[in-house]
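Asks: Show me the folded form of this:
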Amino acid sequence: MKMEHGNDIDAVPFVAADISEQGNVLCFDEFQCTDVADAMILRRLLESLMSHGVVLVTTSNRHPDELYKNGIQRESFIPAINLLKARLHVINLDSPTDYRKIPRPPSGVYHTPLDSHAASHIEKWFRFLGDPENPEPHPEIQKVWGREIHVPRVSGRCAWFTFQELIGRATGAADYLELMRSYDAFIVSDIPGMTFRERDLARRFITFIDAVYESHAKLSFTTRSKTAVHQPGAKSDESVSHAMQHMMEDMGSSIDKLEESNLFSGDEERFAFVRALSRLSEMSSKEWVERGMGLEEKGGKKERDEWAKARSRQMEDSM
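Replies: Model prediction:
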């Protein structure tokens, strides 16, 4: 609307009216707020939606009182919190168990020193997740909101980026969602270590991981010091799975130290990081990697077809 009518127009009431015309119940998963711009938009959007009589059903890992906790100009978001508490019934569904961390069969991801041997693993991943009949990579262009997203290496429904190509550029959630509509699997190579100086890169990478997880896509990645690639079905002992599990547990045990870290500007960012670790743990499982791959000798065709239908519905809904 701003592209069509200029930046002076207030688009929020029109967006709310458009949503209310399409449905009177809005189901919203993973409700959160991480920056001041979102806080301002969310407050006014919620007020407009409820003024149209839209019923909101949402899940969140935060009680309303803890949304946007310690965020910049949080006082401007307090009216939205009061609105949620006044108009919604808050039901606690907390569980002491993180089911993503329950041990599973041998992991689909492991870490080894990054060298030419590791690079060959990435190429095997590319063939496995892409088109095995035509594995040679080719570039593609995807478009979002009039902008072009250059995808440097594509095989079938698998896209391969370096970290700089994907995260190092000015990309965001809209770009990642468009990629999820176009591809089922992603390889991200040469991920650097990130400190508070690269906070913006860390935020983007977490957003990308969230998009991959929510779309049930596959993700394989390498870092500059270690690589995280393993072809499902390849011979490996259980120490690989145990190593991955211990790594995730070690990171989990260090979460409390993040309270004093200056890497994150607020609790929501810190929470998003912890959730990303949990999701990476689940995505490293053999079940996650092999789901929908059509491994017919294991009776996978029916499951693959069902998975493809689910992906198709997701793409239709998101569009």
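Asks: can we go C-alpha only for contacts and neighbour counts from here?
Replies: Will do.
Asks: Which secondary structure element is home to residue 222?
Replies: strand 218-223 (DSSP states H and E).
Asks: Heading C-terminal from that strand, find the next helix or strand.
Replies: strand 226-228.
Asks: Quick check: buried residues in the next helix or strand after that following strand?
Replies: Next in sequence after strand 226-228, counting helices and strands by DSSP H and E, comes helix 238-253. Buried residues in helix 238-253, counted by 16 or more other CA atoms under 10 Å: 240-242, 244-245, 248.
Asks: now the other sequence, so there's something to compare against:
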Amino acid sequence: MPEIVHLAERSPLVSPEELLSGFHPSYRFGEVSFDTYIPDPTHPSQAGAVERLQRFAASIQGRKSKESGGLFGFLKSNKKKASSEPTGLYLDGGFGVGKTHLLASLWHAVPGPKAFGTFVEYTNLVGALSFRQTVDVLKDYTLVCIDEFELDDPGDTVLMSRLMRELADAGVRLVATSNTLPGALGEGRFAAQDFKREIQVLADQFEVLRVDGEDFRHRGLVEAPSPLPDEQLEGVLGQNFPTAGVVAEDDFEALTANLSRVHPSRYRELVKDIDVLVLHNVHTITEQAMALRFVVFADRLYDKDVPVIASGVPFDQLFTEEMMASGYMKKYFRTVSRMTALVREGQLADHS
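Replies: Sure thing, here's the model as predicted:
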């Protein structure tokens, strides 16, 4: 029998040191590589992105070799004009085209010290350590990867732009991703233009890599399963996950209430030992603050690849129509996509 826990009753504490130690690809991307990324042949930009990132990784490895070659090598490697490589790369594309897979593959391919985290995780790190201490820690890193760069929060975007500028000035290579808004998927470099505008003085130091394609989470797969009747959740859990170690079982209302009390920087700790999540009575979230917290929570579930079994409304009704058309729409679309994938794993035992 699995151990049953309730996330609604947890209130984890996380030290700044623990936050920093978590800046690596999640379990889902813990062993990926450029070889495990399968480009869609109908979208050549995917294979092109792999080739470009491999060259970028090789340039970083070469620079590290020069830095270890004595004073002459160190001075030569620090002459910015001597390098043909840009300070950073930006992967521009829609949902589920594999940008995070590519970013994690790059992280695995280069020497450390290095950091990998989402935009939100970096802003949380600054909040925990202070801006200056964060710069002092990261300025000696070889590579800093920023997944899901947010373009809809002016304050945090200015903060991250300043952090990236100071790291770039220290010689750190930067690579970022974000999602094109769903309503602009046919409009070329919509998100790239926004990204370059927001990072201001760094814009001309970033090379944009377009990654086109369909959401792999729905490419050739069955439709997302409907929510289950509440009385069937336990049976599906036992059938699909007979050897599960730790199962979180929560009423959706109680879980979201606790998410409002726990800082988002602690959500990774909240779910760190969970094998399966069983949610009773999922309902549409109507408050924006709660919706944004659930976005972060869903990202942590997806990072850890936690299957979900749920009753209530389907996850494509998790947010209101107004939210799905708002300035935060890209976050909500990403959450719907990711939760759909986790429900497919939980209720169909489909790990495609």
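Asks: Serialize the buried residues of helix 238-253 of the first structure to CSV and add fields for distance to residue 206 of the first structure.
Replies: As requested, the buried residues of helix 238-253 of the first structure are exported to CSV (distance: CA to CA, whole Å):
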residue, distance to residue 206 of the first structure
240, 24
241, 23
242, 24
244, 19
245, 20
248, 16
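Asks: wait, which of these is closest to residue 263 of the first structure?
Replies: If you rank those by distance to residue 263 of the first structure using CA to CA, residue 248 comes first, at 19.2 Å.
Asks: Neighbours of the nearest residue to the closest one once chain neighbours are set aside, how many?
Replies: Leaving aside its chain neighbours, residue 248 of the first structure sits nearest to residue 281 (6.7 Å; criterion: CA to CA, 6 or more residues apart in numbering). Neighbourhood size, residue 281 of the first structure [other CA atoms under 10 Å]: 22.
Asks: what residue of the second structure matches up with residue 281 of the first structure?
Replies: Matched to the second structure by TM-score structural alignment, residue 281 of the first structure sits across from residue 340.
Asks: what's whichever strand or helix holds that match in contact with?
Replies: Counting by DSSP H and E, the element that carries residue 340 of the second structure is helix 329-348. With CA atoms under 8 Å, 6 or more residues apart in numbering as the test, helix 329-348 of the second structure has contacts from 95, 179-182, 217, 224-225, 236-237, 240, 276, 292, 295, 298-299, 302, 305-310, 315-316, 318-319, 323-324, 350-351.
Asks: With stretch 15-23 of the second structure instead?
Replies: Contacting residues not belonging to stretch 15-23 of the second structure are listed as 115-117, 125, 128-129, 265 [CA under 8 Å, 6+ apart].
Asks: can those residues go into CSV with extra columns for secondary structure and neighbour count?
Replies: Output for these, formatted as CSV (DSSP: H, G, I helix; E, B strand; the rest coil; neighbours: other CA atoms under 10 Å):
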residue, secondary structure, neighbour count
115, strand, 21
116, strand, 24
117, strand, 20
125, helix, 20
128, helix, 18
129, helix, 17
265, helix, 21
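Asks: Now these in TSV, please, with extra columns for distance to residue 102 of the second structure.
Replies: Listed next are the contacts of stretch 15-23 of the second structure as TSV, based on distance: CA to CA, whole Å:
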residue	distance to residue 102 of the second structure
115	15
116	12
117	14
125	23
128	28
129	29
265	24
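Asks: out of these, which one sits closest to residue 105 of the second structure?
Replies: residue 116 (10.8 Å).
Asks: Quick one: map residue 209 of the first structure onto the second structure.
Replies: Counting by TM-score structural alignment, the partner of residue 209 of the first structure is residue 298.
Asks: What distance do you get for that match to residue 268 of the second structure?
Replies: 10 Å (CA to CA, to the nearest Å).
Asks: Could you do residue 93 of the second structure as well?
Replies: 26 Å.
Asks: and what of residue 213 of the second structure?
Replies: For residue 213 of the second structure, the distance to residue 268 of the second structure - CA to CA - is 29 Å.
Asks: Next: residue 72 of the second structure.
Replies: Taking CA to CA, one finds residue 72 of the second structure at 44 Å from residue 268 of the second structure.
Asks: Of those two, give the one with the bigger neighbour count.
Replies: residue 268 (21 against 11).
Asks: Would you mind listing the residues in contact with the more buried one?
Replies: Contact analysis of residue 268 of the second structure by CA under 8 Å, 6+ apart lists 297, 300.
Asks: how about it, what's its match in the first structure?
Replies: Aligned counterpart of residue 268 of the second structure in the first structure: residue 177 (TM-score structural alignment).
Asks: ok, now how distant is its match from residue 113 of the first structure?
Replies: From residue 177 of the first structure to residue 113 of the first structure the distance is 31 Å (CA to CA).
Asks: re earlier: now, which of the contacts of helix 329-348 of the second structure lie within strands?
Replies: Members of the contacts of helix 329-348 of the second structure lying in strands (criterion: DSSP state E): 179, 276, 308-310.
Asks: ranges for the strands of the stretch 51-200 of the second structure?
Replies: 88-93, 114-118, 143-147, 173-179 (DSSP state E, counting those that start in this stretch).
Asks: Remind me what the first one packs against, helices and strands.
Replies: Under the contact criterion of 3 or more CA pairs under 8 Å, 6 or more residues apart in numbering; DSSP states H and E, the helices and strands touching strand 88-93 of the second structure comprise strand 173-179, helix 190-198, strand 206-211.
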